[in-house]
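Asker: Quick one: sequence and predicted model below, then my questions.
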Amino acid sequence: MPVDKITPDDSRVSHRETVLNGQKYHYIHGVPKHGKFKATVFLIHGWPDLSYGWRYQIPFLIQQNMQVVVPDMMGYGRTDAPRSPPADLRLYSIKRAADDISELAKQLGAPKIILGGHDWGGIVVYRTAQWYPELVTHVFSVCTPYTAPSRRFISLAEMVHGPLPQFGYQMQLAGPELEANVTSCDQVRNFLRALYGGRSEQGKPYFRPETGIDLDGLETIGVAPSLDGEACSSEMNSQIVIDSRLQELEYYTREYMRHGLHGPLNWYRTRRINFEDDLKLGTKMVKQPVLFISGRHDAVLTPEMSKGMEAFVPRLTRREVEASHWALTQTPEEVNNIVKEWLREVALGSRSLL
């Protein structure tokens, strides 16, 4: 049976706008039909995603009697994307994201929240839990391991030429090439196809973690399988699955065309800013209970990167799914079941209605 997911115009959720610390944000909001909920869950997306990246988790969490809040992060979708310069690049920092999450929780009257993150969103939820320990009660992260603050600045080049060569693509994202050459609707569409697993007719991938996007070959790229999890396993109704992927691809393309790539790419230009903020943090520990779900086949955030997390996250629960980086949509049933079990046993305990 297919896993339930929201559609862009789904009546079970509302699309809201608000101003957080001077910038307009868009977020998806959902509550159970009866209006009562046991807890508030914020879901934080990463690159190159949107709030809609949590489409399989939103209805599931609503069904578990949760208030669900899913923002488009700074620079993405319908949220503001200030150009920097002249705007301060700190608008795209992790600390700024934490401050905005705190402000949105305050506006919603939620004194305590559970935070879930994926990709950059995983980094954001760990740091938000550290900056706002009275607000964040529990954390779960899909694919993104915890990285403790460093007392020494480590440049991206040093990381790529050292322990994490698979971060080479970030050097391309942080530079000027993509922003200058991926501007039209067709270019953005093919760019997204490449990042979500699109290949040539010969099976050649157009995204490699070590080097980034092959811009020269984007015109011949095929469909993007990771924009619909069912495409990975479904052999029946193949035309329906392909149509669903194309619809999702078009939605993503339209949302990215609102502001272009400048805002999302700025997240890769804040490394030193994030380092300077970490120096002020005053702790390397995440004291809240944490669920970490790794993707066994994630080629960028490899499971090996999570080695030693227990030293900084003493209340850690580990789980793994047979997925690449796009576990939220490739293995949604498995991810949802793991989160459900953790919510019941750890996050809600005796208060659970699950």
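Answerer: Received the coordinates, thanks.

Asker: can we go C-alpha only for contacts and neighbour counts from here?
Answerer: Noted.

Asker: which residues are contacting stretch 69-78?
Answerer: For stretch 69-78, the external contacting residues (CA atoms under 8 Å, 6 or more residues apart in numbering) are 25-30, 40-45, 50-51, 54, 79-82, 91-92, 97, 255-256, 258-259, 262-264.

Asker: Narrow these to those in strands?
Answerer: Judged by DSSP state E, strands contain the following of the contacts of stretch 69-78: 25, 26, 27, 28, 29, 30, 40, 41, 42, 43, 44.

Asker: Now render these as TSV, adding neighbour count and distance to residue 135.
Answerer: Output for the ones in strands among the contacts of stretch 69-78, formatted as TSV (neighbours: other CA atoms under 10 Å; distance: CA to CA, whole Å):
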residue	neighbour count	distance to residue 135
25	24	20
26	21	21
27	23	19
28	20	20
29	18	19
30	22	20
40	24	11
41	24	12
42	24	12
43	26	15
44	29	15
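
Asker: Show me the two of those residues that sit farthest apart.
Answerer: The span of the ones in strands among the contacts of stretch 69-78, defined through CA to CA, is set by 25 and 40 at 18.2 Å.

Asker: just checking, residue 67 is part of a strand?
Answerer: Yes: judged by DSSP: H, G, I helix; E, B strand; the rest coil, residue 67 forms part of a strand.

Asker: I'd like to know how far the spatially most central residue of the chain sits from residue 71.
Answerer: By CA atoms, centre = their mean, the mean C-alpha position of the chain lies nearest to residue 45, the distance being 2.4 Å. Residue 45 sits 8 Å away from residue 71, going by CA to CA, to the nearest Å.

Asker: Use this one as the comparison:
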Amino acid sequence: MNVIRHRTVSVNGLNMHLAEAGSGPLVLLLHGFPELWYSWRHQLPALAAAGYHAVAPDLRGHGRTDGPPEVEDYGMSDHVADAVALLDALGARTAVLVGHDWGANTVWAAAELHPERFTALAALSVPHRPRSPRPPIEMLRTFTGDRFNWMLHFQEPGTAEAEFSADVPRAVRLMLYGLSGDAGDLGVHLLTQLPRTTVLLNEIPEPPSPLPWLTAADLSYYSTEYERTGFTGGLNRYRNADRDWHHLPTLATRPLDQPALFLAGALDTAVRYGNLSAMRDLVPNLADPIVLRGAGHWIQQERPDEVNAALIKFLQAVS
């Protein structure tokens, strides 16, 4: 039996909490928002059983990892530096890097900035995109007009924190449900069809029945951690989007040579409105994207068996 172990290591000046399982070639698993290492609870033992050392950290500002105080401490360069320093702390020269949501963005960036350290990549739910012609928040403000947008809603420090912290279990439950496959077209409505003055959580109904992939114990773990830490660490990642654009001017401008895998749910808006075939211009060694029917944004939690099988097949192919 591959039991998940926990420890804290020093990474890039932070005390970083890790959950890990198994031994063998290193696979790093980077979560998104509002998530934690716990989002990989199904993958850690499966990868360990397949012969890998699977490590899922709480990223900076999340869970039991230190949260630096300034918004500027959550830029993409900081997250990439954490990933590289984590390899060093684990005594590993290279690793396969896997990420979901914002973690997927970090995978694409780290692979480009440090190709010698990350030899293969797997991204869940967020495809690789070329560099935008203008800062992304600036472009979003023009594009969305009077419509609500999550990314813009999260920009002002304190606003989303107050909304989510008023009832943390409700906030976590509704956000995870709202973008899941169980919610059907609700995610499209939330991301494209609401007025700018929307109070986000008021637009997401309670799940009509318990979610088969998210137990009461799962929700309790997320809620307990976010009640303790607050949501600022994750939200600050959104607040660095334009800063990243200026600070990393060559990012997403040249092809990645590593073998890569992309997995997503068919009901994820990134799939509905994205051009997955266009990724090949920047990721020429991309395997055929895997899109799971009926799944939403939280793919490794909603469909763990299929995600595990795809990851293990990919890892075996690139070993």
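Answerer: Sure thing, it's come through. No experiment lies behind these values; they were computed from the predicted model shown.

Asker: Just the TM-score for the two chains, thanks.
Answerer: The TM-score (TM-score structural alignment, normalised by the length of structure 2) is 0.86; 307 aligned residues with a CA RMSD of 2.9 Å.

Asker: tell me the contacts of residue 147 of structure 1?
Answerer: Residue 147 of structure 1 neighbours (CA under 8 Å, 6+ apart): 123, 309.

Asker: To which residue of structure 2 is it aligned?
Answerer: With TM-score structural alignment defining the correspondence, residue 147 of structure 1 maps onto residue 129 in structure 2.

Asker: try residue 12 of structure 1
Answerer: The alignment partner of residue 12 of structure 1 in structure 2, by TM-score structural alignment, is residue 3.

Asker: Next up, the contacts around its match.
Answerer: Applying CA under 8 Å, 6+ apart, the residues contacting residue 3 of structure 2 are 21, 45.

Asker: still on that earlier bit, what touches both of residue 45 and residue 71 of structure 1?
Answerer: Joint contacts of residue 45 of structure 1 and residue 71 (CA under 8 Å, 6+ apart) are residue 51.

Asker: Contact partners for the equivalent of residue 105 of structure 2 over in structure 1?
Answerer: Aligned counterpart of residue 105 of structure 2 in structure 1: residue 123 (TM-score structural alignment). Residue 123 of structure 1 sits next to 94, 117, 144, 145, 146, 147 when contact means CA under 8 Å, 6+ apart.

Asker: try it again with 10 Å
Answerer: 44, 46, 94, 117, 141, 144, 145, 146, 147 (CA atoms under 10 Å, 6 or more residues apart in numbering).

Asker: Do I have it right that the second one meets residue 268?
Answerer: No: the pair formed by residue 46 of structure 1 and residue 268 falls short of the contact definition of CA atoms under 10 Å, at 11.3 Å.

Asker: what range in structure 1 matches stretch 76-83 of structure 2?
Answerer: The aligned range for stretch 76-83 of structure 2 is 94-101, by TM-score structural alignment.

Asker: Map residue 341 of structure 1 across to structure 2 for me.
Answerer: In structure 2, residue 341 of structure 1 lands on residue 313 (TM-score structural alignment).

Asker: distance of its match from residue 300 of structure 2?
Answerer: To residue 300 of structure 2, residue 313 of structure 2 is 15 Å away according to CA to CA.

Asker: same check, this time on residue 67 of structure 2
Answerer: 25 Å.

Asker: And those two? Which one has more around it.
Answerer: residue 300 (25 against 20; other CA atoms under 10 Å).

Asker: Mind putting the contacts of residue 123 of structure 1 into a markdown table with secondary structure?
Answerer: What follows is those, written out as a markdown table (three-state DSSP):
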| residue | secondary structure |
| --- | --- |
| 44 | strand |
| 46 | coil |
| 94 | helix |
| 117 | strand |
| 141 | strand |
| 144 | coil |
| 145 | coil |
| 146 | coil |
| 147 | coil |
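
Asker: Which PyMOL command selects the buried ones in those?
Answerer: Only the buried entries of the contacts of residue 123 of structure 1 go into this PyMOL selection, using 16 or more other CA atoms under 10 Å:
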select buried, resi 44+46+94+117+141+144+145+146+147
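
Asker: Export the contacts of residue 123 of structure 1 to a markdown table and append columns for distance to residue 180 of structure 1.
Answerer: Shown next, in a markdown table, are the contacts of residue 123 of structure 1 (distance: CA to CA, whole Å):
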| residue | distance to residue 180 of structure 1 |
| --- | --- |
| 44 | 27 |
| 46 | 22 |
| 94 | 25 |
| 117 | 29 |
| 141 | 32 |
| 144 | 29 |
| 145 | 32 |
| 146 | 33 |
| 147 | 31 |
